[in-house]
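[1] just need the structure, nothing else, for what follows:
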Amino acid sequence: MSQPSPRHEIAHLGHVELLTPEPEKSLDFFVRVLGLTENGTDGDSVYLRTWDDYEHHSLKLTAAKTSGVGRTAVRASSEEALKRRVVALEERGLGVGWVDGDTGIGPTYLFRDPDGHELEVYWETERYRPPEHLRPALKNQAQAYPGRGVGVRRLDHVNYLAREAEVNGRFICDALGGRVTEQIRLDSGVISGQWTHFAQKSYDIVYTNDWTKSNGRLHHIAFATDTREDILRAADIALDNDVHIETGPHKHAIQQTFFLYLYEPGGNRIELCNPTGRLIFAPDWEPVTWTEAERAKGQAWGLKTIESFHTHGTPPVE
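    All right, here's what the predicted structure looks like:
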């Protein structure tokens, strides 16, 4: 009897833990500037949520000696799918074991990708129940729109830096049932970046090659806005709040995402993106491959990629 396909056994990206050496300033950035809502604490960590993610939290902000990414959580599509993914992870020697889940999350299995990033997979989850002052008029919305700062709608994706993007992208596909939607192939044949997804959204977890040859670093995490105009407004909000704008607003050629890149006070890169118009429905999708020459043309409308986009990652390395 053949094993069931791992496709769709991971439902979606759940939440990301971000490490910051400036916890108070980072918290102010995410709450006041981006518009997230606090939803509890746990030791040195604060749980934050966007207004339309349905779970307890979208971001776990943890005070640390340096910047970077902690654990990234993905939700399985069923209890049975969770068990099968745990077997697949253990077969690859990358499982760590069962751990107590964060607040709002049930039994959680901790594992690492080939590059050493920590991830966890779970099934049981607590749906957010807003207090009265955050109760939305529309019952199919998780929380009332905060009307504060940028007002990001949901956690969208995480982009890791890795020693070898292709090895890690293959792991996401083979062990978790993801699929490569787009990638970059250099003239040398090296795959320098891969965008993978689990459902119709065109990407959830991205790997790009780390020029420092380090392991386990972060390029950025991204939050989706409701509209493209929200990103244009976000640029003005960043100016008013002395937030460093790295690049944008502009449009990526890869995935056609409208973007703005900021640095939060802890040094981590944050993307605000509006990719909602592009979904992938084809069950036999073939990866779109971009060449080195095509990437040299810059972004969709000709903006050249800023140098720091290739060199800045967290935690910083010499």
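
[2] hey, let's count contacts and neighbours off CA atoms from now on
    Noted.

[3] surely T208 touches N168?
    No. With contact defined as C-alpha atoms under 8 Å, T208 does not count as touching N168 (9.5 Å).

[4] report the set of residues contacting both of these two.
    Residues touching both T208 and N168 comprise A162, with contact defined as C-alpha atoms under 8 Å, 6 or more residues apart in numbering.

[5] mind naming the longest strand for this structure?
    Ordering each strand of the chain by length in residues (DSSP state E) puts strand 10-20 first.

[6] ok, D52 - contacts?
    Counting by C-alpha under 8 Å, 6+ apart, the residues that D52 touches are 141-143, 153-154.

[7] in this structure T125 contacts T103, no?
    No. T125 lies out of contact with T103 (C-alpha under 8 Å); the separation is 9.2 Å.

[8] shared neighbours, the two?
    Contact with both T125 and T103 is made by residues H56, according to C-alpha under 8 Å, 6+ apart.

[9] distance of L232 relative to T289?
    Applying C-alpha to C-alpha, to the nearest Å, one obtains 29 Å for the distance of L232 from T289.

[10] ok, now Q255?
    Spatial separation of Q255 from T289 under the definition C-alpha to C-alpha is 11 Å.

[11] shared neighbours, those two?
    A shared contact of Q255 and T289, defined by C-alpha under 8 Å, 6+ apart, is any residue touching both; here these are E182.

[12] and the helices in the stretch 101-250 of the chain?
    Remark: helices of the stretch 101-250 of the chain, listed N- to C-terminal, are 165-176, 228-240; assignment by DSSP state H, counting those that start in this stretch.

[13] which parts of stretch 57-65 are buried?
    Of all the residues in stretch 57-65, those buried under the rule 16 or more other C-alpha atoms under 10 Å are 57-64.

[14] can you get me the start-to-end distance on it?
    Terminal residues of stretch 57-65 lie 23 Å apart, using C-alpha to C-alpha.

[15] and that stretch, how far from the chain's centre?
    Averaging C-alpha coordinates over stretch 57-65 and over its chain gives two centres that are 14 Å apart (C-alpha atoms, centre = their mean, to the nearest Å).

[16] same deal with stretch 85-103?
    The chain centroid and the centroid of stretch 85-103 are separated by 20 Å, computed with C-alpha atoms, centre = their mean.

[17] and it, end to end?
    For stretch 85-103, by C-alpha to C-alpha, the gap between its terminal residues amounts to 22 Å.

[18] contacts for it?
    Contacts for stretch 85-103 (C-alpha under 8 Å, 6+ apart): 6, 9, 56, 106-114, 175-176.

[19] mind listing what's buried along that stretch?
    Per 16+ other C-alpha under 10 Å, stretch 85-103 contains these buried residues: 85-86, 88-89, 94-96, 101-102.

[20] also this sequence, please, to line up against the first:
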Amino acid sequence: MAEPCSDIAHLAHVEVLTDKFEESLDFFTRVYGLTLSGLDENSAYLRAWDDYEFHSLKLTRSDRTGVGHVSYRVSSTEALQRRIEAIETSKYKIIGWVEGDMGHGRAFRFEDPFGHVFEIYWDTVKYRPGETDVPALKNNASRFHANGACPRRLDHLNLLSDDVTEFRDFMITCLGARVTEYIQLDNGRLGGCWFTVNNKTYDLACTEEHGGGNGRLHHVTYATDQREDILRAADIFLENGVFIETGPHKHAVQGTFFLYVWEPAGNRVELANSGARLILAPDWEPICWTETDRKKGQAWGLKTIESFHTHGTPPTGDR
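    All right, here's what the predicted structure looks like:
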């Protein structure tokens, strides 16, 4: 196998588009429990209480929903140059340099074959807590505020594509990512791939598009410390009239305890707890899940409802 690449440090932030900006912002702050770090004319910059950067979610006012861009931070300025060289010599579409925003400096953008925009950068703005959110422990990024569901950090996102194999090649080529688990369908296609750029089990997943769209978002996920946080969040969502799509259950793939909801604009958002699973083996062999395996359903819990396989944003029909 190829030697693991450490040029990319971690998933930094995701830009989510909303056509119901005020309602979405209320959900993410008051109900979901992210903190507003900054606000400009078109976007709100949000973070979980232990995200070290200025923001991990950029919520942008738009006439549609879905993902605006996916952002990774590199491990050094030298790593940034190496990745840019790899991208520039690849077959993938290059957008080029863009100016940073409130949360980071200049970033280099490129695009996967399905219309998802990615960026990589080094210069960042680290969050500095103010008087009201100084943590009791110096090794926390900010105070545990216990507002709403109050997740700890950004964990991962799931994108949709018509050809998971092609997306896999994109992630390996452009980001030096490793596949940790995948779904092999009986017809020979890949049904899904889970990728990591560090020793997390995954920070991005790509699953097969069944809704007829292009460049769509399946979901964005924040991590909690324990399962009980997700059970508490279910009650918070219930009390606030948030649509709970499925869960709490446990995934077979990656073993994640999960809860999926739709924020007011229809973007799917997850809370997850993956326990202490890490990929420490440098020669990790990706786990293959067959179609027969997947037809058994989740590890436990109710059968996944049909919308989980067809709903993405922007929608392609009635949702």
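
[21] for the two chains, what TM-score is obtained?
    The TM-score (TM-score structural alignment, normalised by the length of the first structure) is 0.97; 315 aligned residues with a C-alpha RMSD of 1.3 Å.

[22] sorry, back to before: what is the longest strand of the first structure packed up against?
    Counting by 3 or more C-alpha pairs under 8 Å, 6 or more residues apart in numbering; DSSP states H and E, the packing neighbours recorded for strand 10-20 of the first structure are strand 59-63, strand 68-76, strand 154-162.

[23] now the angle from the first one to strand 154-162?
    Just to be clear, that refers to strand 59-63 of the first structure. For strand 59-63 of the first structure against strand 154-162, the angle by axes from the mean of the first three to the mean of the last three C-alpha atoms, to 10 degrees is 50 degrees.

[24] quick one: strand 59-63 of the first structure to strand 10-20, angle?
    Computed by the same axes, to 10 degrees, the angle separating strand 59-63 of the first structure from strand 10-20 equals 20 degrees.

[25] just the buried residues of stretch 85-103 of the first structure now: which is nearest S192 of the first structure?
    Each of the buried residues of stretch 85-103 of the first structure was scored against S192 of the first structure by C-alpha to C-alpha, and L94 proved nearest at 22.7 Å.

[26] nearest to V243 of the first structure, of the buried residues of stretch 57-65 of the first structure?
    Checking the buried residues of stretch 57-65 of the first structure one by one against V243 of the first structure (C-alpha to C-alpha), the nearest turns out to be L61, at 18.1 Å.

[27] that closest one against L18, yeah?
    Yes. Contact between L61 of the first structure and L18 holds when scored by C-alpha under 8 Å: they sit 5.1 Å apart.

[28] list the contacts for the counterpart of T207 of the second structure in the first structure?
    Mapped onto the first structure by TM-score structural alignment, T207 of the second structure lines up with T208. Listed by C-alpha under 8 Å, 6+ apart, the contact set of T208 of the first structure reads 159-162, 164-165, 192-194.

[29] cutoff 10 Å now
    With contacts defined as C-alpha atoms under 10 Å, 6 or more residues apart in numbering, T208 of the first structure is in contact with 159-166, 168-169, 183-184, 191-195, 218-219, 310.

[30] residues near the closest residue to E286 of the first structure other than its chain neighbours, how many?
    Among residues not flanking E286 of the first structure along the chain, T181 sits closest, at 7.1 Å (C-alpha to C-alpha, 6 or more residues apart in numbering). Using other C-alpha atoms under 10 Å, T181 of the first structure is surrounded by 20 other residues.

[31] from R295 of the first structure, how far out is T181 of the first structure?
    Distance, T181 of the first structure to R295 of the first structure, by C-alpha to C-alpha: 16 Å.

[32] ok, now F171 of the first structure?
    Relative to R295 of the first structure, F171 of the first structure is positioned 25 Å away (C-alpha to C-alpha).

[33] now P21 of the first structure
    34 Å.

[34] same thing with A253 of the first structure?
    If you go by C-alpha to C-alpha, the gap between A253 of the first structure and R295 of the first structure works out to 8 Å.

[35] check contacts around the residue lying closest to H312 of the first structure once chain neighbours are set aside.
    Residue nearest to H312 of the first structure in three dimensions, not counting chain neighbours: H219, with 7.4 Å by C-alpha to C-alpha, 6+ apart. H219 of the first structure sits next to 68-69, 158-162, 206-210, 268-271, 309-315 when contact means C-alpha under 10 Å, 6+ apart.

[36] one more time with 6 Å
    159-161, 313 (C-alpha atoms under 6 Å, 6 or more residues apart in numbering).

[37] that older thread, who wins for neighbours among the contacts of stretch 85-103 of the first structure?
    Neighbour counts for those (other C-alpha under 10 Å) peak at L176, which has 26 neighbours.

[38] whichever of the contacts of T208 of the first structure end up buried, select them in ChimeraX.
    With 16+ other C-alpha under 10 Å as the criterion, this ChimeraX line picks the buried residues out of the contacts of T208 of the first structure:
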select :159,160,161,162,163,164,165,166,168,169,183,184,191,192,193,194,195,218,219
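
[39] quick one on the thing from earlier: closest to D240 of the first structure among the contacts of stretch 85-103 of the first structure?
    Nearest to D240 of the first structure out of the contacts of stretch 85-103 of the first structure is H56 (C-alpha to C-alpha; 30.3 Å).

[40] look up how far V96 of the first structure lies from the residue nearest to H312 of the first structure.
    For H219 of the first structure, the distance to V96 of the first structure - C-alpha to C-alpha - is 24 Å.

[41] likewise for A282 of the first structure?
    Relative to V96 of the first structure, A282 of the first structure is positioned 34 Å away (C-alpha to C-alpha).

[42] for L48 of the first structure, same thing?
    Distance check for L48 of the first structure against V96 of the first structure: by C-alpha to C-alpha, it reads 26 Å.

[43] picking that back up, can you put the buried residues of stretch 57-65 of the first structure in TSV and add distance to R75 of the first structure?
    As requested, these are arranged in TSV below (distance: C-alpha to C-alpha, whole Å):
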residue	distance to R75 of the first structure
H57	13
S58	12
L59	14
K60	16
L61	19
T62	21
A63	25
A64	26
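
[44] which one of the residues you listed is nearest E132 of the first structure?
    Closest to E132 of the first structure, out of all of the buried residues of stretch 57-65 of the first structure and judged by C-alpha to C-alpha, is H57, at 17.9 Å.

[45] the closest one -> the second structure?
    Correspondence of H57 of the first structure to the second structure, assessed by TM-score structural alignment: H55.

[46] so which strand or helix has its match?
    Counting by DSSP states H and E, there is no helix or strand that carries H55 of the second structure.

[47] ok, it touching A48?
    No. Taking contacts as C-alpha atoms under 6 Å, H55 of the second structure lies outside contact range of A48: 8.1 Å.

[48] surely T305 of the first structure is in a strand?
    No. Membership of T305 of the first structure in a strand is not supported by DSSP: H, G, I helix; E, B strand; the rest coil, which gives coil.
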